[in-house]
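# What follows is a predicted structure for the sequence shown.
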Amino acid sequence: MSEISPPDFDLAIIGSGGGAFAAAIKATNLGKRVVMIERGTVGGTCVNTGCIPSKSLLAAADARHVALDSNRFPGINTSADPVDMQVLIGGKGDLIETMRADKYVDLIGEYGWELRHGDAAFVGTPTDPLLEVTDADGTVETVRAAHYLVATGSSPWVPSIDGLQEVDYLTSTTAMELDEVPESLLVLGGGYVALEQAQLFARLGSKVTMVVRSRLASSEEPEASRALMSVFADEGIRVLRETTVSTVRTDAATGEVVALVSGIGGREGIRASKLLVATGRRPVTEGLNLAAVGVTTGEEGEVAVSAMLASSNSRIWAAGDVTGHPEFVYVAASHGSLVVDNAFNDAAREVDYRHLPRVTFTTPNLAAVGMTDKQARDAGILCECRVLPLEYVPRALVNRDTRGFIKIVADTHTGLIVGVTAVAQNAGEIAAAAGYIVSAGMTVTQVANLWSPYLTMAEGIKIACQSFNTDVAKLSCCAS
């Protein structure tokens, strides 16, 4: 029996996104030899095609909308010219290049790990896994490491719809490269990507229709769906709930996409200049040859991992979207750090999503921490809830925008806050504060008696907690 050769590296990482970089930084700080393998552009989804580009365009669209919506303030009346999409996309590209260099590429040299460009695939055996890396010229090299991290992320998923493959449809990636604003846009999906993209293009000037299988933000509180439906209606976005698409085609005469939909409103043909498919994402594991080295994958291709992010092969780990876990870059980064601790320090750390904040960057934001009302009841918690309309939050009154709410889910017996959801301006900041509250195990009474700065949205958490025992309609605007 031949001996296994010593490893060339302590850690070989496939991918170069947030999880990959967090792992590489932590491992090199521990003095480990690290190699990172990337087949495309360094930086992964977040900086290249996800968080940074989408949020920069959302901020631009919001600026235009503020100008068009300024008449809600007495004495203010502004307007906005049509969008120069080529210039807007160019500016987005400049921002991405700067952040990719500053936050990703330049760090590789500063920390000193190796970067190799090429397609990686596992070879060898479960007891002696290796990576074959094939570069653009077809040159193949073998990498042997003590541990491997799969951090290949996810990509847009496209459902099977009759005629879709013959249509020049958009995904969340290609939509952000358009050189002009579509006159009309049909969006398939009701999750966070669909919500953000629908509002983005509506605010840039498109006439937007959404086709949603169930309801908007179906995994969150039903109040959130209703609030966003109202916001979108105000902004001219048509939402068809409980509706599916049976066929799509391109009208040869006009170039428009024509979709046949069926739902609670009956059957209808919808025409649009462009079709955006935003029906979710799937882990990227194709071509990695994981089965050859004993790594189990799930129904959607995700790497099956334990709570410590170990795969079924003890030397192979996974982090980020490829695990099928919550698709946030801060989750991926936390995963990368956790993997290194577990692989090299025997830390036995486990992921814990109980206090994970989740934010959809519509305006107003949808943000939540902890359990929804239904999740609490399903977990056997006898809960009591309060939904505070924003008309009771002074900051919202000053903003002259009371669309939304703050909802508190609390254990009836203990008063312990187990979930907070908000639809409000800067609700992401509310979620940050709520995350600390829920993770600290605070009660409704404790939060109701905390100091809270006046004329902040986060003050709404305190007022919502006061509503458990007080008629907040009878409070002075700054009463504690």
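Alright, I've got the coordinates. Residues are numbered from 1 along each chain as shown.
# going forward, measure contacts and count neighbours with C-alpha atoms only.
Will do.
# For the stretch 301-450 of the chain, which segments count as helices?
329-345, 373-378, 394-399, 427-439, 444-448 (DSSP state H, counting those that start in this stretch).
# can you pull the buried residues of the first one?
Residues of helix 329-345 classed as buried by neighbour count (16 or more other C-alpha atoms under 10 Å): 329-343.
# Does Tyr148 touch Asn313 like I think?
No. Contact criterion C-alpha atoms under 8 Å: Tyr148 and Asn313 do not qualify, at 9.9 Å.
# which of those two has more neighbours?
Neighbours per residue (other C-alpha atoms under 10 Å) separate Tyr148 from Asn313, with Tyr148 holding more: 26 against 17.
# Excluding chain neighbours, what is closest to Ile316?
Distances taken as C-alpha to C-alpha, 6 or more residues apart in numbering put Tyr148 closest to Ile316, at 4.7 Å, once the chain neighbours are dropped.
# what's the distance between stretch 365-377 and the middle of its chain?
Relative to its chain's centre, stretch 365-377 lies at 16 Å (C-alpha atoms, centre = their mean, to the nearest Å).
# for comparison:
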Amino acid sequence: MPSFDAIIIGTGQAGSPLAGRLTAAGMKVAIIERNLFGGTCVNTGCTPTKTLVASAYAAHLARRAADYGVVLDGPVKIDMKKVKARADAVSGASRDGIGNWLGGMENCTVFRGHARFLDAKRVQVGDEVLTAGKIFINVGGRAILPEIPGLADVPHLTNSTILDLDAVPEHLLILGGSYIGLEFAQIYRRFGAKVTVFEPGPHLIRREDEDISQAVSDILTAEGIDIVVSAVNLAVAKAANGGIAVSHDGSNGLKTVTGSHLLVATGRRPNTDDLDADKAGIALDAHGTIIVDDALKTNVDGIWALGDCNGKGAFTHTAYNDFEIVAANLLDNDPRRVSDRIPVYALYIDPPLGRVGLTETEAKKTGKNILVSTRPMTRVSRAIEKGETQGFMKVVADADSGEILGAALLGTGCDEAVHSLIDVMYAKRPFEQVRRGVHIHPTVSELLPTLLAEFRPA
């Protein structure tokens, strides 16, 4: 029975760097991977999808070339096989880099196979039984297939399998109007597909304020994407023409839309159902999420959970921060906690949405005296010069303390500009200090001081 100081299950964005820190500290580490090195981000998440976003943006900009005085001969054409090959190459290089790094890491042994707990100290991988005093779970998550009548009887795609397409769908139907669904909606519309999005809620990306959701909807519909909100009682069936039919209760009765391909983007769940976590006594919630404390410890001494499987944030940046928290507590005598983290994320449609902290709706529920400031991107010089003036910026603050509570920046460059506010929030400085700052012209960020000078009571 091979014995190690630590076992890491999964090579995602928390597991791999943790192996680096633990081995550097002199520990003997086993890391287990049953599928592809790098986890969701590298293989089916950020890396391939943002590569597709870049190709879609190039196609969109080429179609708009005349707006900039650039003349192109003939219509823009998409070679989807080359688009896919490019995305595969970018993901493959990152995946190979992680695999080579782990394979050459001193004091680290890589095991390929499916890990299952035998008890709180032993993990089985194939015919091998490994033992360690510390075990770190980084098993990630996968797409949820909702209980929709007829879904099991028709071919359907998830965020993973849609990456296998090497031809543009004629008409892509998408169930789910949030981050994954909307990014693929714009990608494939820009590649030339007809796209229809079905969202059961009253507006897109339900966690956002309604004005942000409406602005996102306006951007997408302007590109020819059909969006159906309040799409309740969804059902799926094979269409007479060989396609796929999605029906729902509309305002005037049952509506049916027929397409060639169906993408299910209705959420994700952790990969814990085949981990045999119960044999180690690890507590899970009703959704299969591993329950952890503020330092990412499970209820079992010597076992931690990091990344998507712990329910503390299904993002690459939160998974990597999970690694930092665990390493700081174990190796650096630095008591870092998940509760110190400010929620940050982005929606990578074009233009992107950068988000930090509370929404306006959430801020109002705190009982604080709330200030709000907004500015349309039509009043941002950088956006005007680029010819990309869609969206607007909004910041929410506490009138009494001057603390910035949250921001939603929707517009060109806003996934980068939002970091100015993120840094101020982590530094716990009042917005007045940003307002007095001098930023570079012409940038999107230069309008943040102006935005913070125009607060009004919410």
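Nice, thanks for sending it over. Small disclaimer: the values here were computed from a predicted structure and weren't measured.
# need the helices of the stretch 301-450 of the first structure in JSON lines with distance to Gly75 of the first structure, can you?
Formatted as JSON lines, the helices of the stretch 301-450 of the first structure follow (distance: least, C-alpha to C-alpha, whole Å):
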{"stretch": "helix 329-345", "distance to Gly75 of the first structure": "42"}
{"stretch": "helix 373-378", "distance to Gly75 of the first structure": "42"}
{"stretch": "helix 394-399", "distance to Gly75 of the first structure": "15"}
{"stretch": "helix 427-439", "distance to Gly75 of the first structure": "28"}
{"stretch": "helix 444-448", "distance to Gly75 of the first structure": "37"}
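# Arg358 of the first structure is nearest to which of those helices?
Judged by C-alpha to C-alpha, the one of those that comes nearest to Arg358 of the first structure is helix 427-439, at 7.5 Å.
# average offset between the closest one and the second structure?
Compared with the second structure after fitting, helix 427-439 of the first structure has a mean deviation of 1.3 Å; criterion: mean C-alpha distance after the TM-score superposition for the first structure.
# buried residues in that helix?
By neighbour count with 16+ other C-alpha under 10 Å, helix 427-439 of the first structure contains the buried residues Ala427, Gly428, Glu429, Ile430, Ala431, Ala432, Ala433, Ala434, Gly435, Ile437, Val438.
# cool, and stretch 344-364 of the first structure?
Here stretch 344-364 of the first structure shows His355, Leu356, Pro357, Arg358, Val359, Thr360, Phe361, Thr362, Thr363, Pro364 as buried, counting by 16+ other C-alpha under 10 Å.
# And for stretch 226-239 of the first structure?
Ala227, Leu228, Met229, Val231, Phe232, Glu235, Gly236, Ile237, Arg238, Val239.
# go on, stretch 103-113 of the first structure?
Applying 16+ other C-alpha under 10 Å to stretch 103-113 of the first structure flags Tyr104, Val105, Ile108, Trp113 as buried.
# which strand is the longest one in the second structure?
strand 128-137 (DSSP state E).
# Could you list the residues in contact with it?
Under the criterion C-alpha atoms under 8 Å, 6 or more residues apart in numbering, residues 1-10, 15, 121-124, 302-306 lie in contact with strand 128-137 of the second structure.
# Any idea how far the helix or strand Phe122 of the first structure falls within is from the middle of the chain?
Element membership of Phe122 of the first structure, judged by DSSP states H and E, is strand 119-124. Put simply, strand 119-124 of the first structure sits 29 Å off its chain's centre (C-alpha atoms, centre = their mean).
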